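S.K.: Predicted model and sequence below, questions to follow.
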Amino acid sequence: MDAADPTRLAEKLRLAFDLHEAGVALMRQNLRRRLPEATETEIDERLAAWLRERPGAEFGDAEGQPVPGPRPAR
């Protein structure tokens, strides 16, 4: 199957969304464990902050120096 095949690309996108959902669910459980007295609203707020700030990955997940975007097309 060609890497640019629309079906394959759609499968990869669905997998990325599924992985994102799993990560969010894991972090929600982590927050509930760490903050057993927190309300659901407080958990939601902390989860949203975590998604926005991404401690440890403020500039993305890749190694290297952040550069202003957008980068020129190759």
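M.R.: Received, thanks.

S.K.: When you work out contacts or count neighbours from here on, use the C-alpha atoms and nothing else.
M.R.: Noted.

S.K.: List the buried residues for the helix or strand hosting Gln29?
M.R.: Secondary structure assignment for Gln29, by DSSP states H and E: helix 6-34. Neighbour-count burial for helix 6-34, counted by 16 or more other C-alpha atoms under 10 Å, picks out Val24, Met27, Arg28, Leu31, Arg32.

S.K.: angle of the next helix or strand along the chain from that helix against helix 6-34?
M.R.: Later in the chain than helix 6-34, the nearest helix or strand by DSSP H and E is helix 40-53. Going by axes from the mean of the first three to the mean of the last three C-alpha atoms, to 10 degrees, helix 40-53 is angled at 130 degrees with respect to helix 6-34.

S.K.: second one coming, line it up with the first:
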Amino acid sequence: MADDELRLRLQAALDLFEVGFEMQRSRLQRENPTATDDEILALLNAWMVARPAALSGDAIGRPGGLVA
């Protein structure tokens, strides 16, 4: 795979992460309208650590590992 294609794929992944992060921030702000920015940030950090949508990992296979 060419370096340019890898660079584009990585940029797309990073862009998607940023969009998802901002969507989650917006959701948390809607659900907690009186929360301060620091409180929203704490909720975002807790969400990132807990990863409720990926309890078994990000893909089929052994969670958290790419090597056998």
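M.R.: Okay, I see it. No experiment lies behind these values; they were computed from the predicted model shown.

S.K.: After superposition, what is the TM-score?
M.R.: The TM-score (TM-score structural alignment, normalised by the length of the second structure) is 0.86; 68 aligned residues with a C-alpha RMSD of 1.9 Å.

S.K.: before we move on, back to that, helices or strands up against the helix holding Gln29 of the first structure?
M.R.: Contacts defined by 3 or more C-alpha pairs under 8 Å, 6 or more residues apart in numbering; DSSP states H and E place helix 6-34 of the first structure against helix 40-53.

S.K.: so the helix it packs on aligns onto which residues of the second structure?
M.R.: Using TM-score structural alignment, helix 40-53 of the first structure corresponds to residues 37-50 of the second structure.

S.K.: middle-most residue in the first structure, spatially?
M.R.: The first structure has His20 as the residue nearest its centroid, 5.3 Å off, counting by C-alpha atoms, centre = their mean.

S.K.: Can you tell me what that residue aligns to in the second structure?
M.R.: Taking TM-score structural alignment for the superposition, His20 of the first structure sits opposite Phe17 in the second structure.

S.K.: From Ala2 of the second structure, how far out is that match?
M.R.: Remark: distance between Phe17 of the second structure and Ala2 of the second structure (C-alpha to C-alpha, to the nearest Å) = 23 Å.
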